[in-house]
Structures are given as C-alpha cells and as structure tokens.
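> Provided below are the primary sequence and the corresponding predicted coordinates.
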Amino acid sequence: MDLREKPGKVQTFLEWMLRFRLIALVVMVIATVSFVATGWQEIVSLPIGSSEAFGMWLAETEGAKALWESARYLGVASIACVVMFIVFGGVRAGVASVVAMLLSFAGLYVLGGAESMPLPMFGIFALVAIVMFIFVKLSVACALFPFALSWLFLSGILEIVSSKFDASASLVWGAHSAFAFACAMAFAVVAGKHLAAGVPQAGALVKAAKQLLVPVLVGALLLIAAVTYDMGTPNWIYGVLQFVAYAVWFYVFFFSISSFGPWERLRSGSRRVEMKDKKKKAPAKKKK
C-alpha cells in the first residue's frame, strides 16, 4: 500500500514548468528580442508615460485625503495584497512586498518623465541584479536578475495587449510592474525560508510558488479591477487579457527562469522536520 501523498494539480503543473524551464527561457529570450527589435520605442514609452502620469497625479492632488479618494480602489487592492502576502507567505513576505512596491513607485518618481533616463536606470538595475546574483547570499538576490530579464518580456506583452484595445498602457504598466516586483520578492523570501529549513531547491521553489498562489492570482484580479475603476480601462475583456498575461508571466516564465538562480547555496545542511508530540492518555484502570 502506497502511503505517500499524491501531488495536487498545482504542484504537478509547477514541477512540469521546472522540467521545461529551458524551453521557457528560450521562448522568453526570442520573444523579448523580438519586442525590443520591433517596438523598442513603445516599450521605452511605458515607464516614461507612467512616470509622467504618476508625477502629474501627485502634483494635482493635495493632501493625503485627496490622494486616497482619487485612488481608493487601488489603495484597497494594495492593502489587500499585502495582507494576503502576510497570511499566506509570512510577515517577511509581506514586508518584502511592501518594500518592492515602494521602490517601484520611487523609481517612477525619480524617472520624472525624462526620455533619457529609462535605459540608464534599467542598466543600473540590471547591473546591481547581476552583482547580487553572483556574490550576495540572499534569497532576493537569486530572484532579482531573473525578474529583470522577464520584466522586459512582461512589458512587451502589456504593450501588445493594450495596443489591441487602443488603450494607454503607461499607468497599467506602472501598477503591474510594482505588483510583479512585489510578487517576485515575496516568492524569493518564501523560497529562502524553505531552503533554510533544508528543503531541496526544486522542492523549495515549488512550495513557495504553491504557497503564494492565492496572493498572486487574487492580487492580480484585485489590481486589474482597481485599475479598471480608478484609471478608466476600456472594458473587462482587456482586463481578462491582462490577468491571463500576468498569470502566464509569473508561473510559466518567471517561476521557471528563477530556478536557474543559485538557490542551492542558501540551503541548510540539515533538514528540519517539525514533530508534534502527542501525549497518549493512559488507559483508566478498571476497578475490580
């Protein structure tokens, strides 16, 4: 009799993604090169337009109350996402998601709509990611460079989807980028936690991705709904395509490509197994 627990459909899917990770990498590289070669100006315009819109929104809105009222749906969605990261991934995952989102919007603010800034800023980000990928022994360092690579791919997908509906992708790109960065960093933190417990690399990545299934997918739905209400997205078909594109990006491409990172160096030498001591009650003595 086989007493081993059979893996569920989600776990099986994630394991298959790891097996075909090289195919995912090749497809992503080819698609990204195609996006950059044929639509570089459109991709560069995404952060420029997003930073301009973000700066104008901050300039035109006075006071915290006005800021909240002008983006209350997006604010509620962001808070809900952080709460889900904490509930499903732990406090560290929640903190990592908050820091990632703040850094994303800080980058948009620093960019300030300058046309000459996107390429140098991305170059600095990629360089820092590579250095951390090679030398820094942290879980976020293992996911930062794969995120930088797949980020261009996600940008190209969002640009194509928005062009089909004649919609402005700049603000949508900013919101998606911030949430994608938050998901990537939360995933790295959770995977690092499993590795520290001695779980093998593949198992730790699968566990982390499975553990964050609800925050990633439900968070994406909330984000798209908030963007629809706050930013006036044309229709729900556009929103559904955004959701599908994001889900495919995270679980098919980012998850698969992140497995090429040096996660094994974070693994603990001994695997910790939690044992729950169950005290058995002594049988009552029978009275004669």
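Noted; the coordinates are in hand. If you're wondering where the values come from, they're calculated on a predicted model, not measured in any experiment. Numbers count the residues shown, from 1 in each chain.
> could you use CA atoms for every contact and neighbour count after this?
Noted.
> who's in contact with H194?
Contact partners of H194, counting by C-alpha atoms under 8 Å, 6 or more residues apart in numbering, are A204, K207, A208.
> go again with 6 Å.
A204 (C-alpha atoms under 6 Å, 6 or more residues apart in numbering).
> what about it, helix or strand, and which?
helix 170-196 (DSSP states H and E).
> counting by contacts, list what the helix or strand following that helix packs against.
For helix 170-196, the succeeding helix or strand toward the C-terminus, using DSSP H and E, is helix 201-211. Using 3 or more C-alpha pairs under 6 Å, 6 or more residues apart in numbering; DSSP states H and E, the elements in contact with helix 201-211 are helix 170-196.
> angle of the helix it packs on against helix 201-211?
Interaxial angle of helix 170-196 relative to helix 201-211 (axes from the mean of the first three to the mean of the last three C-alpha atoms, to 10 degrees): 130 degrees.
> can you list the buried residues in the helix holding H194?
170-196 (16 or more other C-alpha atoms under 10 Å).
> do stretch 235-255 as well
Within stretch 235-255, judged by 16+ other C-alpha under 10 Å, the buried ones are 238-239, 242-243, 246-247, 249-255.
> will you turn the residues you listed into a markdown table that also has secondary structure and distance to V95?
Putting the buried residues of stretch 235-255 into a markdown table (DSSP: H, G, I helix; E, B strand; the rest coil; distance: C-alpha to C-alpha, whole Å) gives the following:
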| residue | secondary structure | distance to V95 |
| --- | --- | --- |
| Y238 | helix | 31 |
| G239 | helix | 28 |
| Q242 | helix | 26 |
| F243 | helix | 24 |
| Y246 | helix | 22 |
| A247 | helix | 22 |
| W249 | helix | 23 |
| F250 | helix | 20 |
| Y251 | helix | 22 |
| V252 | helix | 25 |
| F253 | helix | 24 |
| F254 | helix | 21 |
| F255 | helix | 20 |
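> then this one, side by side with the first:
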Amino acid sequence: MDLREKPGKVQNFLELMLRIRLIAVVVMVIVTVTVLAKSWDFLVGLPIAASEGLGMWLAGIDNVQGFWTSSQYLAVAALAGLVMFIVFGGARAGIASVVSAALLGGALMVMGGSEDLALPMYGILALFSLLLLLFAKLSVACVLFPFALAWLFLCAILTAIPWPAEEPMNLVWGVQSAFGFASAMAFAVVAGKHLGAGAPQNGAIVKAAKQLFVPVIVGALLLEAAITIDMLGKANVIYGILRYLLFVVWFFVFLVPVSSFAPWERLRAGSRRVEMKDKKKTSKK
C-alpha cells in the first residue's frame, strides 16, 4: 500500500511549468525583443510617468485622513496581502515583501519624473542583480536578475495592449510592479528556507511557489479590484480582469520557471536536516 501523499493539482501544474521552462524563456525573449524593436520608449516612459503620478498623488495628500480617503481600498488590499504573505510564507516572507515594495516606491520617488534617470537606474539594477547572481550566496540573488528580465517582458505585454485611460495606467503599472517585486522576493526567501532545510532545487522552488500560491493569487485579485475602484472606475472591470490574469500567468508561468535557471543548489544544506520531536538524546556515545 502506497502511503505517500499524492501531489495536488497546483503542484502538478508547477512541476509542469518547470519542465517546459525553456518554452517560457523563448516566449519571453521573442515578445520582449519584438516590442523593443518597435519602440523601446516603454522602458523609460512607464517608470517616468509612474514616478510623476506618484509625486502628484503624494503632493495632494495633506494628512492621514487624506491618505485614507484617496487610497482606502488600495491600503486595505495591501495590508491583506501582507498578512497572507506572513501567514503562508512566514515572517521573513512578509518582511521581504514590505522591504521590496518600499524599495521600488522609493526608487520611483528618487526618479521624480526625470527622463535621465530611468535607463541608468534600470542598468544599475540589472548589473547589480547579475553580480549578486554570480557571486552572492543569497536566495534573493537567485530571483532578482530573473525578475529584472521578466519585468521587461511584463512591461512589454502591458504596453502592447491598448488601455482605456493612459494617465491612471501609469500608477497602475507602479502598483503592479511593486506587488510583483514583493511577491518575487517573498518567493525567494521561502525557496531559500526550503533549500536550507536540504530540499533539492526544483523541489524547493515548487514548494515555495505552492506555499505562496494563495497569497499571490488572492493578493493580486484584491489589488486589481482596489485599482479598478480607486483609479479606473467600475466601468473598466474587464481591463482589471485582463491585468489580473496577465499578472498571475506572468508570475507562475514565466517568473518562477525562469528563476529555476539560477544557481540555487549552492544554497542547499549539505545534508537534509532532520527535525527531532524529542530533543532528548536517545543514545549515549
């Protein structure tokens, strides 16, 4: 009698995505290069417009009441997402998500709508993440560079689709990027935890993605609902559904499989740790 736990549908799906990860890479490269060949302005335009929109939004807030009035749905969705990251991924996943979102928001504020900073900042991110990938023995280093590449792909998709309102979409892009970065870093620390416990590379990646499946799925849904209500209006629900589906597919079909090419094995413990329920010694040497 086989007493082993059978993998569920989510695990089977994630394992399948790892098996066909080369297809994901090819699709990413083709789509991104095609959009870049037609117009690479989105690489500069989206961050600049988002930083300008963020600055204008912050300038219009005088107090806490004003902040709550202008972003109550978004704030509740973000808080709910943080709670889910902590519940499903642990405290480190929650901390990683908050720090990541804050860093991206800070980068947009530093940019301040300057056209001269967008490309250099992205270049610094790409170079820094590549150096970390090659030399740093950190779980976030294994996801940061794949995220930078996958982020270009997501931007290319969002740029290729005609949206109903251009100006609000800039802030929408900023919110999506922040949640995507937060989800990626939370995934990195959870996968690193499994590797530290001795799990094999693909097993750790699948476990981490499965562990964060609910936070990413539900968190993205809450954020898209908040964005639609706060920024775009209920008339654009269909576009919110489309953005939501694009984000979920991007994360689980592209980002997670592509990140599996990183050198995760160097983070794996030399031998699998065994958790002892009874810490007392059972035998004396």
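Right, received. Where do you want to start? Predicted model, so just to flag it, every value in this text is computed and none were measured.
> rewinding a little: so where in the second structure does the helix holding H194 of the first structure end up aligned?
With TM-score structural alignment applied, helix 170-196 of the first structure matches the range 170-196 in the second structure.
> and that stretch, how far from the first structure on average?
Relative to the matching residues in the first structure, stretch 170-196 of the second structure has an average distance of 0.3 Å after the fit, by mean C-alpha distance after the TM-score superposition for the first structure.
> swap in stretch 94-103 of the second structure?
After superposition, stretch 94-103 of the second structure averages 0.2 Å from its match (mean C-alpha distance after the TM-score superposition for the first structure).
> list the buried ones in that stretch?
So for stretch 94-103 of the second structure, counting by 16+ other C-alpha under 10 Å, buried means G94, I95, A96, S97, V98, V99, S100, A101.
> likewise for stretch 206-219 of the second structure?
206-213, 215-219.
> what does that stretch rub up against?
G81, M84, F85, F187, V190, A191.
> and the helices in the first structure?
9-19, 21-60, 64-70, 72-89, 91-111, 118-135, 139-164, 170-196, 201-211, 213-231, 236-248, 255-258 (DSSP state H).
> elements contacting the fourth one?
The helices and strands touching helix 72-89 of the first structure, judged by 3+ C-alpha pairs under 6 Å, 6+ apart, are helix 91-111, helix 213-231.
> between helix 118-135 and the first one, find me the angle.
For the pair helix 91-111 of the first structure and helix 118-135, the angle between their directions (the same axes, to 10 degrees) equals 150 degrees.
> what about helix 91-111 of the first structure, distance to the chain center?
Put simply, helix 91-111 of the first structure sits 12 Å off its chain's centre (C-alpha atoms, centre = their mean, to the nearest Å).
> got it, and the last one?
For helix 213-231 of the first structure, the gap between its own C-alpha mean and the chain's C-alpha mean amounts to 13 Å (C-alpha atoms, centre = their mean).
> so how far is S70 of the first structure from the residue most central in space within the first structure?
Within the first structure, one residue has its C-alpha closest to the average C-alpha position: by C-alpha atoms, centre = their mean, that is C183, at 2.5 Å. Relative to S70 of the first structure, C183 of the first structure is positioned 25 Å away (C-alpha to C-alpha, to the nearest Å).
> same check on M121 of the first structure?
Distance from M121 of the first structure to S70 of the first structure, by C-alpha to C-alpha: 29 Å.
> cool, and S150 of the first structure?
For S150 of the first structure, the distance to S70 of the first structure - C-alpha to C-alpha - is 31 Å.
> which residues sit against stretch 101-120 of the second structure?
V44, I48, S51, E52, A178, A182.
> tabulate the residues you listed (a markdown table), appending distance to E115 of the second structure.
Compiled in a markdown table, the contacts of stretch 101-120 of the second structure are given as follows (distance: C-alpha to C-alpha, whole Å):
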| residue | distance to E115 of the second structure |
| --- | --- |
| V44 | 7 |
| I48 | 7 |
| S51 | 10 |
| E52 | 11 |
| A178 | 20 |
| A182 | 25 |
